[in-house]
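S.K.: Generate a structure from the sequence data that follows.
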Amino acid sequence: MMIKVERGNPTPEELAAVVALVQARAAASPGPADGPRPADEWAAPARNVPSRPLRPAPVAWRATYWPH
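M.R.: Presented below is the predicted three-dimensional model:
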């Protein structure tokens, strides 16, 4: 990890505090080695199942694109 000071002239104590904060945040954040991520709700197979059974009707074609 490399930290570059763009402006200003921090003291060694200030710079050490920033480095400690960045390291603590990096250690607390979950990484890819922490195990598999939970499945996304959008990827659930149950979303592909119709909520109500389809019934043929004489005017069913009109309701094809209506919101349910």
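S.K.: make it CA atoms for all contacts and neighbour counts henceforth
M.R.: OK.
S.K.: Quick check: the gap between residue 22 and residue 28.
M.R.: Residue 22 sits 10 Å away from residue 28, going by CA to CA, to the nearest Å.
S.K.: same question but for residue 17, I mixed them up
M.R.: Applying CA to CA, the value for residue 17 to residue 28 is 17 Å.
S.K.: out of these two, which sits in the busier spot?
M.R.: Ranked by neighbour count (other CA atoms under 10 Å), residue 17 and residue 28 place residue 17 first, with 12 against 9.
S.K.: Does anything pack onto whichever strand or helix holds that one? Which helices or strands?
M.R.: If you go by DSSP states H and E, residue 17 is part of helix 12-28. Applying 3 or more CA pairs under 8 Å, 6 or more residues apart in numbering; DSSP states H and E, we find helix 12-28 packed against no helix or strand.
S.K.: Now the second one, please; I'll put the structures next to each other:
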Amino acid sequence: MAQSYLRVVHGAATPEEVAALVIAVATRAATPPRPAQKPALWRNPAHQMRTALSPGSGAWRASSRPH
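M.R.: Presented below is the predicted three-dimensional model:
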């Protein structure tokens, strides 16, 4: 005989309510959480903008270097 995995402890659950509970638990267990993905920066137009120039010693040399 098969062993039951769910047991109604309090009240009288209808077969429809038990089926809805089984579907909800199975759906929750079947979908693993997706890891957060970083947005693709290669097509971001802000990536092409220059950083602010800071005055000071060697600023003229740093102005021609890529950021």
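S.K.: Can you give me the TM-score here?
M.R.: Aligned and superposed, the two chains score 0.35 in TM-score terms (TM-score structural alignment, normalised by the length of structure 2); 47 aligned residues with a CA RMSD of 4.1 Å.
S.K.: List the contacts of residue 26 of structure 2.
M.R.: Not one residue lies near residue 26 of structure 2 by CA atoms under 8 Å, 6 or more residues apart in numbering.
S.K.: SS state for it?
M.R.: At residue 26 of structure 2 the chain is in helix, as set by DSSP: H, G, I helix; E, B strand; the rest coil.
S.K.: Next one: residue 23 of structure 2 from residue 15 of structure 2, what distance?
M.R.: Residue 23 of structure 2 sits 12 Å away from residue 15 of structure 2, going by CA to CA.
S.K.: for residue 24 of structure 2, same thing?
M.R.: From residue 24 of structure 2 to residue 15 of structure 2 the distance is 14 Å (CA to CA).
S.K.: Those two: which has the busier surroundings?
M.R.: Applying other CA under 10 Å to residue 24 of structure 2 and residue 15 shows that residue 24 carries more neighbours, namely 12 against 9.
S.K.: okay, now residue 18 of structure 1: neighbour count?
M.R.: 13.
S.K.: ok, now how distant is it from residue 24 of structure 1?
M.R.: Look at residue 18 of structure 1 and residue 24 of structure 1: by CA to CA, they are 10 Å apart.
S.K.: Same check on residue 13 of structure 1?
M.R.: 16 Å.
S.K.: Likewise for residue 14 of structure 1?
M.R.: Relative to residue 24 of structure 1, and taking CA to CA, residue 14 of structure 1 is found at 15 Å.
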